[in-house]
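Novice: Predicted coordinates and the sequence they were generated for:
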Amino acid sequence: MSQSAPFNRREFIQKGTAALSAIALSASSLRGAPAIIKSLGRPDSKFAGVQIGVISYSFRSLPCNAEQLLKYCIDCNISAIELMGNTGEAFAGAPHASTEPMKFTPGPRPQRTPEQEAEQKKKDDETAVWREKASMDAFTKLRKMYNDAGVSIYAWKPNALGEKNTDAEIEYALRSAKALGATHVTVELPNNPEQSKRLGKFADKHKIGVGYHGHLQQTFDAWDVALAQAKYNGLNCDIGHYVAAGFDPIPLIEAKHDRIYSMHIKDRKSKDNGGDNMPWGEGNTPVASVLQLLKKNKYKFPATIEMEYPVPDGSDAVKEVAKCVDFCRKALEKAS
């Protein structure tokens, strides 16, 4: 199936039994294939009451326009997603929104020249103007396209929630989140508490959550200031980064579950072991135990796969995310 035709599988299914053969053939290389075949083409990554999702960043090594990304979700048996801004804004016609594969080079990022800084500011200003005037129609259309295929958009991460973004851009981010059907936006936990206060004010106004994402700065009380500032401020914690920072995520989840909008899951080594991102089951992050905790306590927030370990030779991001889905399924279907 070509990447430009994400609905072929569903169309085949509607035509009858020939669809089943097509699905079995195309999905046979995926560990999650039986689940895909069972669902007759509609993905279903809710296992034992726990919604497993994915952040579109997991597919960063692949082109990620809206149609391609939807195909990846269906191929992985993913029925819920945290959508990054580049894909959604490109679909809506934003200037300078690229859905091409991300390229990374080892080492620190090279410092921009004054000319490059000026060019980036020009692009940022043009994007800000577009956001201030953007219609929500395209985001509503995108939501429908995904929902019709069996994929919900529960979180939205546009690059419009930083200290340098205008109030109008923040308003746009929350309005577009609502149009997409998301319950919350996600953004890096700011160092400046005035920024979380600012975002919280708009979140309370629009009744859309702000889930603050953490990396190695995560501690048990890292979010406490933001949580006290606004009703709709909350957590988008990351259990892999939390372990790499030297902590056990289970007490954090138990204590703050009622303010968690979504949670990133990955397998990293502990701080003492170097903190590397690993294929799931090879690091020190208690992914299975955390999922069992969500199941046992009936927590309703989604667990978001963020596939960050290097893609092995001969594989690709879709196959690796499918392995992560299967890991989650097995962990949750296992008796407590």
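Specialist: Great, that's in hand.
Novice: CA atoms for contacts and neighbours, from now on please.
Specialist: Will do.
Novice: For the residue nearest to Lys197 when sequence neighbours are not counted, give me its contacts.
Specialist: Of all residues not flanking Lys197 in the chain, Gln229 sits nearest, at 5.6 Å (Cα to Cα, 6 or more residues apart in numbering). Applying Cα atoms under 8 Å, 6 or more residues apart in numbering to Gln229 gives the contacts Ser196, Lys197, Gly200.
Novice: Let me know the closest of those to Thr285.
Specialist: If you rank these by distance to Thr285 using Cα to Cα, Ser196 comes first, at 28.2 Å.
Novice: Next up, the contacts around that closest one.
Specialist: Leu189, Pro190, Ala226, Gln229, Asn233.
Novice: Give me the subset of the residues you listed lying in helices.
Specialist: The helices, defined by DSSP state H, take in Ala226, Gln229 from the contacts of Ser196.
Novice: Derive a PyMOL selection command for the buried subset of the contacts of Ser196.
Specialist: Selection of buried members from those for PyMOL, criterion 16 or more other Cα atoms under 10 Å:
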select buried, resi 189+190+226+229+233
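Novice: could I get the contacts of Ser196 as a markdown table with distance to Lys298?
Specialist: Listed next are the contacts of Ser196 as a markdown table, based on distance: Cα to Cα, whole Å:
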| residue | distance to Lys298 |
| --- | --- |
| Leu189 | 26 |
| Pro190 | 30 |
| Ala226 | 25 |
| Gln229 | 27 |
| Asn233 | 22 |
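Novice: Return the member of the contacts of Ser196 nearest to Ala118.
Specialist: In terms of Cα to Cα, no member of those lies closer to Ala118 than Pro190, at 24.5 Å.
Novice: try it against this one:
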Amino acid sequence: MNNRREFLIKSVLGTAGLALGTTSLVNGAPAIIKSYNKPNSKINGVQIGCITYSFRSLADQSAEATLKYVTESGISAIELMGGPAESFAGIPESSMNRGRYNELGRKKRNGGKLSSDEEKELGELQKEASAYAATVANWRAKTDFKKFEKFRKMYKDAGVSIYAFKPSTFGRDNTDAEIAYGMKAARALGASHVTLEHPADDARTLKLGKMGEKNKMSVGYHGHTQQTFDFWDTALAQSPRNAMNLDAGHYIAAGFTDIISLIEKQHKRILSMHTKDRQTLANGQNNLPWGEGDTPIVELLSEIQSKKYKFPATIELEYKIPEGSDAVKEVQKCLEYCRRSLA
């Protein structure tokens, strides 16, 4: 057994380019073996993560496929969208045409005139959506959270931790039971916080903050180009469980240049920061490959590193994927940009 163990240690260390020069190294080999061939996106003290929304263009959105995308990208910590975890836990599937529902709804919201047939179709789809929402709410009320714990273990065994969870349970139409479910599921997954779009409703952020206190889960509010320096102030004052899911790219696209000052002021209340490269308002606000836009990604990562801030920088792939590439390859490029920036 000792000879076999020593052979395995030598094989692993040899592959990794290490030498067996000391007894202490040999004794530490089990830990090295355990982490061998696993992703590591913590770069010189800065945790680089990724929101699994980045892989939305890929056909298979199962828990197993998503894990494969994450590990192949070299990412070791994630903000997890609700889909992969809830499908793993057995959420009922919907037969409705979600794409058509979103298309018609978007057309109507944007002031487009629907034909009588489209109005009828949208009405039928709305009935289906309401019925499905009730089915899902009932399922969530009876969920076994051990399934989320099993999901967490599967990811942990592959070298991936989950620091944030973003299920569709915190909207105005969700019940208190669904809100509590989302927070309990996040805790079972090992997340420190849930994330959602800022509801622009002080009563709602107060409610979510208080429910976060009750369920021991922090709530990170995400913003788009409505973000300002004081965008989160009311929510942060309402509850110690209310926090920020800052989006650096959207903040720059909104036309602001004081993002470093914002981070200096609020770093204790920032739980994660979406990172993307967008142009400023004056330059067109487009999402571009990293290094081509106006978001000061290098400076932001340097600030996190030098000040030893604890929150992760979350890669969010939103620029157009070039022909011949895919989401995994592009996340790899973003991660490599971070490595060069933090070298």
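Specialist: Happy to help now that I have it. This is a predicted model, so every value here is computed, not measured.
Novice: quick one on the thing from earlier: out of the contacts of Ser196 of structure 1, which is nearest to Asp125 of structure 1?
Specialist: Pro190 (21.6 Å).
Novice: which residues in the stretch 101-250 of structure 2 form helices?
Specialist: 116-141, 146-157, 176-189, 202-215, 233-238, 248-253 (DSSP state H, counting those that start in this stretch).
Novice: Strands of structure 2, start to end?
Specialist: 42-43, 46-51, 77-81, 161-166, 193-197, 218-222, 242-247, 270-275, 277-278, 287-288, 313-315 (DSSP state E).
Novice: quick one: contacts for Glu79 of structure 2?
Specialist: Gly49, Cys50, Ile51, Thr52, Ile162, Tyr163, Ala164, Phe165, Lys166, Thr314.
Novice: Now render the helices of the stretch 101-250 of structure 2 as a markdown table, adding distance to Thr225 of structure 2.
Specialist: Below are the helices of the stretch 101-250 of structure 2 laid out as a markdown table (distance: least, Cα to Cα, whole Å):
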| stretch | distance to Thr225 of structure 2 |
| --- | --- |
| helix 116-141 | 29 |
| helix 146-157 | 33 |
| helix 176-189 | 26 |
| helix 202-215 | 19 |
| helix 233-238 | 16 |
| helix 248-253 | 5 |
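Novice: how many neighbours does Ser94 of structure 2 have?
Specialist: Close neighbours of Ser94 of structure 2, defined as other Cα atoms under 10 Å, add up to 14.
Novice: quick one: it and Tyr132 touch, right?
Specialist: Yes - Ser94 of structure 2 lies in contact with Tyr132 (Cα atoms under 8 Å); the separation is 6.7 Å.
Novice: Please identify every residue contacting each of those two.
Specialist: Common contacts of Ser94 of structure 2 and Tyr132 (Cα under 8 Å, 6+ apart): none found.
Novice: Okay, Leu189 of structure 2 and Asn242 of structure 2: tell me how far apart.
Specialist: 19 Å (Cα to Cα, to the nearest Å).
Novice: what do we get in structure 1 for Pro322 of structure 2?
Specialist: By TM-score structural alignment, Pro322 of structure 2 lines up with Pro312 in structure 1.
Novice: Its match and Gly274 of structure 1: what is the separation?
Specialist: Taking Cα to Cα, one finds Pro312 of structure 1 at 20 Å from Gly274 of structure 1.
Novice: Not counting its neighbours along the chain, what's nearest the equivalent of Arg259 of structure 1 over in structure 2?
Specialist: In structure 2, the residue paired with Arg259 of structure 1 is Arg269, using TM-score structural alignment. In space, not counting the residues next to it along the chain, Arg269 of structure 2 is nearest to Ala243; the distance is 5.1 Å by Cα to Cα, 6+ apart.
Novice: Kindly report the same for Gln227 of structure 2.
Specialist: Closest to Gln227 of structure 2 by Cα to Cα, 6+ apart is Tyr251, at 5.9 Å.
Novice: residue contacts, the alignment partner in structure 1 of the one you found?
Specialist: Matched by TM-score structural alignment, Tyr251 of structure 2 corresponds to Tyr242 in structure 1. When contacts are counted by Cα under 8 Å, 6+ apart, Tyr242 of structure 1 touches His215, Leu216, Gln218, Thr219, Asp248, Pro249.
Novice: Map the fourth one onto structure 2.
Specialist: The equivalent of Thr219 of structure 1 in structure 2 is Thr228 (alignment by TM-score structural alignment).
Novice: Aligned to Asn191 of structure 1, what sits in structure 2?
Specialist: That one, Asn191 of structure 1, aligns with Ala200 by TM-score structural alignment.
Novice: What is the most widely separated pair among the contacts of Glu79 of structure 2?
Specialist: Spanning the widest gap among the contacts of Glu79 of structure 2 are Gly49 and Lys166, at 14.3 Å by Cα to Cα.
Novice: And the two? Which one has more around it.
Specialist: More neighbours surround Gly49 than the other of Gly49 of structure 2 and Lys166, with 31 against 23 (other Cα under 10 Å).
Novice: right, and that one touches Ile43 too?
Specialist: No - under the criterion of Cα under 8 Å, Gly49 of structure 2 makes no contact with Ile43, lying 10.5 Å away.
Novice: So what would you say the end-to-end distance of stretch 258-273 of structure 1 is?
Specialist: Stretch 258-273 of structure 1: ends 31 Å apart by Cα to Cα.
Novice: should've said stretch 169-181 of structure 2
Specialist: Span of stretch 169-181 of structure 2 from end to end, Cα to Cα: 8 Å.
Novice: Next up, the contacts around Glu149 of structure 2.
Specialist: Ala188, Leu189.
Novice: That one -> structure 1?
Specialist: Per TM-score structural alignment, Glu149 of structure 2 is aligned with Thr140.
Novice: Also Gly74 of structure 2?
Specialist: Under the alignment (TM-score structural alignment), Gly74 of structure 2 pairs with Asn77 of structure 1.
Novice: That match contacts Asp44, doesn't it?
Specialist: Yes - between Asn77 of structure 1 and Asp44 there is a contact under Cα under 8 Å: 5.9 Å.
Novice: More neighbours: which of those two?
Specialist: Looking at Asn77 of structure 1 and Asp44 with other Cα under 10 Å, you find the greater number of neighbours at Asn77, namely 32 against 21.
Novice: What residues does the more buried one make contact with?
Specialist: Contacts of Asn77 of structure 1 (Cα under 8 Å, 6+ apart): Gly32, Ala35, Ile36, Arg42, Pro43, Asp44, Ser45, Ala322, Val325.
Novice: what about the residue nearest to the match of Thr219 of structure 1 when sequence neighbours are not counted, distance to Tyr181 of structure 2?
Specialist: Sequence neighbours aside, Tyr251 is the residue nearest to Thr228 of structure 2 in space, at 7.3 Å (criterion: Cα to Cα, 6+ apart). Per Cα to Cα, Tyr251 of structure 2 is found 31 Å from Tyr181 of structure 2.
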